[in-house]
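1. coordinates only, sequence not included:
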């Protein structure tokens, strides 16, 4: 049986399970037979004297919207070869430092009876800045690059990234927000899959935020914010995927870079790092190390009201003032080796680690008022958290031919271990009425181990189709133990009600298939991912829950050029948001004597269907209309604790439904040759239904987000960034969140023949990041106002040393990392 027959048989099986989804895919296959064979674009790059130019960047773009399809370098004779992945209309651009960028006329490749294009002879002209002014204005990658699947953020050359953390850079990216609980959201929606260097990060909430704070932005090459990820990614992440790509030096020989920075807000922030790389024809050995020492503060003012119905005694109110100082010290390191076993076969291995130590001290003053009586007490919480983590990856890839579209096979094996040791001493002094002080000592230990293996296969098919398929198995074990000891009047005892171990086991087995191609001017990507989940949660000897279920996640992406200026993209997908291991963990983490955070072991997975229609005009203006419907959405809430009294808990919970409507406008503009402006406007309507804390919820609200980024390329090696963002008031489940915004500026100077870079940045200049949140239930209300150390001035110096010659392009595939990046880039 041929591959086409196998594919058709597979589609028939899919049809029985998915109905109309498979019918649409089935219609695509015969239509694609009309497409003609794609053709390669060949040519030569030369300068004004007809001398060949080596290592010029030659890029193939879709003519409709200039989306990048393929990039290569010219060889020593100036020649290049670009393989078109599918029939269509394309343009070629060529860039080289010191020369004006070249754009070809549109080329028809494999469409109808169009002949193969003749080899291109491209002559680059010296730029006016070089020829007339003897000043080189060096072009930089735009900070943001939109695509049908999301947005690429080029971090490496951004002045605002110097000395910052990865969390800082994410928080300033278009469509990304961070709430008071350190939960990331993309386009107003929480529930994201975070992938770092090709590996899924299992953390969420505060633990993920701490991890990203410990990862210096100086190690980041780029971020990918994918709202329409393909089936190659785990179905996890109802709102999308954030891909964090770490730097890897592409220069030949032995070279490296070093950086150091110091920032000053209310407290100081120090960071330093070193990266080394040795690249030869048969190998690439690399490693990096970074150290961070950062102090921050969080000040929160609370006002709470408890009804008589809740307390079963007279109604009460409380006023709290909490001041927290945090000290983060972290070490991150990575070492890896890529071996070219043959021209088409690569074997790679990498080991990375992160060790962070967070010490915090929290002062809390609480005033309770009920009837004509009142109480006043103070609490002091000293918390020490130690988080070492270690990950190891072994990857392999083989291409069966030299063509970029040839059959390929890749495999990955990963092991990751995340450990958390948390100790706290919460001391409470009772001033009125006076009584003996109490001490709550907590000792918690958590170990999370993830083992994963995946296999990916790509096969070109007749009629310019491409089939990609793969399988993945993941096994997770999470062991957690805690002991809380209370001491009053010199007597200590274990609090058995909250000192219970928690064990969690999860196994996910997945398989996917994706069909790509082009038909009559419309490119398509149709995929299906199946994930079978087995989980078990136990608290001590008591089993809490056990589940076994199978879910199917189809996705479809259609792109069509209407004319030379306009194109449409339709994306439809189903995704899942499984609770993270921290969200399921019921063990407590106390903030003060009246507040703690805990997980919810009874959380169920949230499923979401996303539909998005995008219109693009001249690749400068993008308008996207989207709708998402979520069942059993997971939300973070603040509500009265089950302990009773005046205790409040912050934890995740399931609601019934969430409907989310968005209209996004994106405009990457160039008002001047030296000025890039990226504007992103998001308007949305959010609606929830459900019941929590005895309160029925059926409410919605409008909101808006605005991001403006200005990037300036200036003479004499200078560059600058001006970044501003604004979030309007919004409704989030039972909460009303006030508006907030920020303005940041950065400048940089290239020195020492472009080997050194000096950067200065100031973030949140007007200190407009503080905000207020109001939670409203029938029996309880809370209002809190939070401030953090967001206004920071940072000075940074980086230096590159070694060979400055970049390696010629080669078909490299470092396991899952490159597979994920290839999937994100599309065809």
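-> Okay, I see it. Not measured: the values here are computed from a predicted model.

2. C-alpha from now on. contacts and neighbour counts both.
-> OK.

3. how near is residue 537 to residue 416?
-> Residue 537 sits 20 Å away from residue 416, going by C-alpha to C-alpha, to the nearest Å.

4. List the contacts of the closest residue to residue 412 other than its chain neighbours.
-> Sequence neighbours aside, residue 395 is the residue nearest to residue 412 in space, at 4.5 Å (criterion: C-alpha to C-alpha, 6 or more residues apart in numbering). Counting by C-alpha atoms under 8 Å, 6 or more residues apart in numbering, residue 395 touches 347, 348, 349, 410, 411, 412, 413, 814, 815, 816.

5. which among the residues you listed gets closest to residue 46?
-> residue 814 (32.6 Å; C-alpha to C-alpha).

6. Can you give me the neighbour number for that closest one?
-> The number of residues packed near residue 814 is 26, by other C-alpha atoms under 10 Å.

7. right, and it touches residue 397 too?
-> Yes. At 7.3 Å, residue 814 and residue 397 qualify as touching, with contact defined as C-alpha atoms under 8 Å.

8. what residues are shared contacts of those two?
-> Counting by C-alpha under 8 Å, 6+ apart, the residues touching both residue 814 and residue 397 are 346, 347.

9. Identify the residues contacting residue 776.
-> Counted by C-alpha under 8 Å, 6+ apart, residue 776 has contacts 734, 735, 782.

10. this is the comparison structure:
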């Protein structure tokens, strides 16, 4: 304990020493105010000004500290606004010391002798990141975690533990983000999060997204932005939040890139690999990516349904073989110093074949041994492909940040499957009863999305304004052809075949404004969306039309009590539109005893999100949240006690309330250990209007996680990681989910000037990441369990080469529409 206390005292002295040295140095040798502009007397004891770079462009978000030179007392703090402007009111006529810091610029310290009635400074920051003041070096460094008014930022380069790691590893350290193995990325308290890179949504499958993030070195990232309550400029759809990964920007001409490969061993082996390539020359820049993989996965699952007169226990296993490829190419051209035009093309292809077997044991009432057995085998190959073309244009009106951006998108998605299943009935002795069925179904879906969007940003001295509009047209066509097979012949079954067409048009306008006032920041926005839909079942000759207009307000407030203490509040209203498949009224049979049925009358769900946040330095991030969901929709599996067929139907029947607290704690007790820990305690309450479910279900739960990285040598080239998480039992919708947890270990070594990385990772070592769901529907209890084969060992290698290229901000307008294809 005394040793630990000594370490903390030393750390405090190290932290305070540069401030004292700087103050002493400037007392003995004041810095001439060489960067100041003309001083005009226009008022009384107010110091204001503007911060610009060497080209005269304004610099927002610069941190300013104002000291009294006589005794080094900190008087005031400020942050430059979007125009680069700042102001210190109510000052005395005395000599002051002003320090200006920004991550991308040289620290500047200047002495202001005997402030006049009103003094205006035009401060020019150098592009270098450090400066030497009479032998004392002052280095600019952003905090590891920053609180912006509408998002939380993880500055990746300030994390020592991320050396030689991937973007996926970096996401694990972002406040409030939960990465479950190699399967999902979520914001704690939300689900189905959308991931963007440089403000461009990544529209690929979950597996492809994981491969892209694993192939992207963390050293290429500038920051990760976690947007739990998206502002008005983003689509109002979805309640999952956004994660924006921003890459570093560098104007060094030339080529750069990375390649990586991974071998993954679970029950069966899998492989994947990919790379990125960047090139910048003059006014042209190009970026290309490619990823491919081949996987073989094994999983198990089942369910147990208790009917009034019998119990049906299903046990299933499946083997999924998949191959996928995704690639992209983007080209930018600077027309002049104020205009940029670009195009990006993305393509994905996937081929998946799933072979599964299900044994259904039937226990009559009061019996412990089965009376009969139903064996079902299923063979389903699925092909998917998509193409996305995005055009974008940006025009800067002046150097103050006034700009216009426009984007147009076309997205094409094609999916086809060919399913065959057989079902045989057996007596307990293993003898066939003679009852059997053999069927085949073919299904396809084609989705086309056309989108256009315009955004305008107008920063003024007194506030910043932004507005824009978006128009979207969606055309979805799907079909299912069902065949009964008898005596080796297939017979078309029109009663189980279907064709469905769906169109959707949405027009949106938004307006947003923001302002800074002393230690306060305010931002408010309003988005209006008008939607018209038309669903037509060709099979049933049924057409359903719907139209609605809704407003979606957002509000943010931020208070910086001190430089290292920040309080925030946010509110946002969101909409969740049903996916296209949920609106199809047809019954699709997955087996003789189960089907899925859509609902063309399904309505959108709405949610209101409230958040209170507090940050203390890099150490602590706290969040209180409340989510209220109205008119929620979901699927319900309703078992029929007579036919024993379970029908999965879609309905609006949920009212949900979720509230809780999230604590994120980032510790570095010694220089070789970085520990990131998260705790969430929350309560979920669901009210149901459907008589087949419980009318009310709720309960408390918690989620704990700890990610610990150990630097094993002084060079920082050998690192080890131990991470674990535990999910307590929780309420999810109308179901109760049991506890599950995971323990992961990894190690990585960096070689060849840290350009080459070899990593070994073991996931779910204890094989405890198993989900068990308890449900109660139509008066009958049901239990579902699954384990998709999460326990794996992964060996990966990655190599970075060349100069760092320039990455420009991408503009995409069809983010939400493509997300609904899944």
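-> Received it, and whenever you're ready, just let me know what you need. Given the structure is predicted, the values throughout are model-derived calculations rather than measurements.

11. I'd like the TM-score for the two structures, please.
-> Put the two chains on top of each other and the TM-score (TM-score structural alignment, normalised by the length of structure 2) is 0.78; 727 aligned residues with a C-alpha RMSD of 4.3 Å.

12. And the residue nearest to residue 412 of structure 1, what's its match in structure 2?
-> Using TM-score structural alignment, the equivalent of residue 395 of structure 1 in structure 2 is residue 392.

13. Tell me which helix or strand its match sits in.
-> If you go by DSSP states H and E, residue 392 of structure 2 is part of strand 372-396.

14. average offset between that strand and structure 1?
-> Superposing on structure 1 places strand 372-396 of structure 2 at an average distance of 0.7 Å from its equivalents, by mean C-alpha distance after the TM-score superposition for structure 1.

15. By how much does the following helix or strand past that strand deviate from structure 1 on average?
-> Next along the chain after strand 372-396 of structure 2, taking DSSP H and E as the criterion, comes strand 403-426. Strand 403-426 of structure 2 differs from its equivalent in structure 1 by a mean of 0.8 Å after superposition (mean C-alpha distance after the TM-score superposition for structure 1).

16. Where does strand 403-426 of structure 2 end up in structure 1?
-> With TM-score structural alignment applied, strand 403-426 of structure 2 matches the range 408-431 in structure 1.

17. Give me the buried positions along the matching stretch.
-> Neighbour-count burial for stretch 408-431 of structure 1, counted by 16 or more other C-alpha atoms under 10 Å, picks out 408-430.

18. Residue 452 of structure 2 is in contact with residue 508, isn't it?
-> No. Residue 452 of structure 2 is not in contact with residue 508 according to C-alpha under 8 Å; the separation is 10.6 Å.

19. so what sits against both of these two?
-> Joint contacts of residue 452 of structure 2 and residue 508 (C-alpha under 8 Å, 6+ apart) are 470, 471.

20. Check the gap between residue 21 of structure 2 and residue 74 of structure 2 for me.
-> Between residue 21 of structure 2 and residue 74 of structure 2 the computed distance is 15 Å (C-alpha to C-alpha).

21. and what of residue 386 of structure 2?
-> Applying C-alpha to C-alpha, the value for residue 386 of structure 2 to residue 74 of structure 2 is 57 Å.

22. Looking at those two, which is more packed in?
-> Comparing residue 386 of structure 2 with residue 74 by neighbour count (other C-alpha under 10 Å), the higher total belongs to residue 386, at 20 against 14.

23. Can you tell me the closest non-neighbouring residue to that one?
-> Residue 386 of structure 2 sits nearest to residue 413 (C-alpha to C-alpha, 6+ apart), 4.3 Å away.

24. just the strands in the stretch 601-750 of structure 2 please.
-> Counting by DSSP state E, counting those that start in this stretch, one finds strands in the stretch 601-750 of structure 2 at the ranges 605-616, 620-639, 646-670, 673-688, 696-711, 718-727, 730-732, 735-737, 740-751.

25. Among these, which comes closest to residue 525 of structure 2?
-> Nearest to residue 525 of structure 2 among those is strand 605-616 (14.5 Å), distances taken as C-alpha to C-alpha.

26. got the residue ranges for the strands in the stretch 1-150 of structure 1?
-> 40-46, 57-62, 68-73, 79-83, 88-95, 102-103, 107-109, 120-123, 144-147, 150-154.

27. Which stretches in structure 2 count as helices?
-> 2-28, 167-171, 206-215, 815-819 (DSSP state H).

28. got the buried residues for the third one?
-> Buried residues in helix 206-215 of structure 2, defined by neighbour count with 16+ other C-alpha under 10 Å: 208, 209, 210, 211, 212, 213, 214, 215.

29. how big is the offset of it relative to structure 1?
-> With mean C-alpha distance after the TM-score superposition for structure 1, helix 206-215 of structure 2 departs from structure 1 by a mean of 4.5 Å once superposed.

30. What is that helix packed up against?
-> Other elements packing on helix 206-215 of structure 2 under the criterion 3 or more C-alpha pairs under 8 Å, 6 or more residues apart in numbering; DSSP states H and E are helix 167-171, strand 254-265, strand 269-281, strand 284-306.

31. what does the longest one give?
-> Helix 2-28 of structure 2 makes packing contacts with strand 136-139 when contacts are defined by 3+ C-alpha pairs under 8 Å, 6+ apart.

32. May I see the buried residues of the strand it packs on?
-> Buried residues in strand 136-139 of structure 2, counted by 16+ other C-alpha under 10 Å: 138, 139.

33. Which residue comes closest to residue 585 of structure 2 once chain neighbours are left out?
-> residue 598 is the one closest to residue 585 of structure 2 (C-alpha to C-alpha, 6+ apart), at 4.4 Å.

34. residue contacts, that neighbour?
-> Going by C-alpha under 8 Å, 6+ apart, residue 598 of structure 2 touches 581, 582, 583, 584, 585, 586, 587, 649, 650.

35. Next: residue 415 of structure 2.
-> 382, 383, 384, 385, 444, 445, 446.

36. I'd like the distance between the residue sitting nearest the centre point of structure 2 and residue 809 of structure 2.
-> Centroid-nearest residue in structure 2, with C-alpha atoms, centre = their mean: residue 243, separated by 3.4 Å. Per C-alpha to C-alpha, residue 243 of structure 2 is found 15 Å from residue 809 of structure 2.

37. Just give me the neighbour total for residue 647 of structure 2.
-> Other residues close to residue 647 of structure 2 by other C-alpha under 10 Å number 20.

38. so it makes contact with residue 595?
-> Yes. Contact criterion C-alpha under 8 Å: residue 647 of structure 2 and residue 595 qualify, at 5.1 Å.

39. quick one: furthest residue from the center of structure 1?
-> Here structure 1 reaches farthest from its C-alpha mean at residue 372, the gap being 51.5 Å by C-alpha atoms, centre = their mean.

40. So what's the residue count around residue 5 of structure 1?
-> 10.

41. What's it aligned with over in structure 2?
-> Checking with TM-score structural alignment, residue 5 of structure 1 has no match.
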